[in-house]
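Undergrad: no sequence for this one, just the structure:
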């Protein structure tokens, strides 16, 4: 599971990743808690963090968006 922390454009980020696959990593929306967006990833690897950062940075808001992506192993 990855967590995207973003104070702005959370709906945009949700749409960017929900039910999408980038570089062999599938993303599925799980929930939102405040400014945290939770996505289940398959395969569940830390490399999904790098893919998510790359995708957000390449998006139309990426250059100006303040965000952080973290990995959390599914329990």
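TA: Everything's here; your move. None of these values were measured; they are calculated from a predicted model. Numbers count the residues shown, from 1 in each chain.
Undergrad: contacts, neighbours, all on C-alpha from now
TA: Fine.
Undergrad: what's the next secondary structure element after the strand ranked longest in the chain?
TA: Criterion DSSP state E: the longest strand present in the chain is strand 25-33. Sequence order places strand 36-42 as the next helix or strand after strand 25-33, per DSSP states H and E.
Undergrad: Which neighbouring elements make contact with that next one?
TA: Counting contacts by 3 or more CA pairs under 8 Å, 6 or more residues apart in numbering; DSSP states H and E, strand 36-42 packs against strand 2-5, strand 25-33.
Undergrad: Below is an additional structure, to be compared with the one above:
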């Protein structure tokens, strides 16, 4: 599972990661707690999955200026 922390653009982050399917990696939104969004992933390497999520968000026009954190959750 990975955690994405962002106070804004949460709906866009959820939509983006739910539709992400590159390199065989997929994400599935599980829950929201405050500004924290939690996603299940089929990736074995959670650190790499977290980096892929961050790259995907940063590649969006709205994500390039977004302040957020993406991290693996055990």
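TA: That came through fine. The structure presented is a predicted model; accordingly, all values stated were derived computationally and were not measured.
Undergrad: circling back to that earlier point, want to throw the helices and strands packed on strand 36-42 of the first structure into TSV with mean neighbour count?
TA: Shown next, in TSV, are these (neighbours: other CA atoms under 10 Å):
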stretch	mean neighbour count
strand 2-5	22
strand 25-33	16
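Undergrad: could you dump the ones you listed to TSV with distance to residue 17 of the first structure?
TA: Converted to TSV, those look like this (distance: least, CA to CA, whole Å):
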stretch	distance to residue 17 of the first structure
strand 2-5	11
strand 25-33	6
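Undergrad: Determine which of the ones you listed approaches residue 40 of the first structure most closely.
TA: Closest approach to residue 40 of the first structure among these is made by strand 25-33 (5.0 Å; CA to CA).
Undergrad: got a list of contacts for that closest one?
TA: Defining contact as CA atoms under 8 Å, 6 or more residues apart in numbering, one finds that strand 25-33 of the first structure is touched by 14, 17-21, 37-43, 48, 51.
Undergrad: Identify, from those, the entry nearest to residue 7 of the first structure.
TA: Minimum distance to residue 7 of the first structure across these is 10.3 Å, recorded for residue 37 (CA to CA).
Undergrad: For residue 69 of the second structure, see how far away residue 48 of the second structure is.
TA: Noted for residue 48 of the second structure: a distance of 14 Å to residue 69 of the second structure, by CA to CA, to the nearest Å.
Undergrad: what is in contact with those two at once?
TA: Counting by CA under 8 Å, 6+ apart, nothing touches both residue 48 of the second structure and residue 69.
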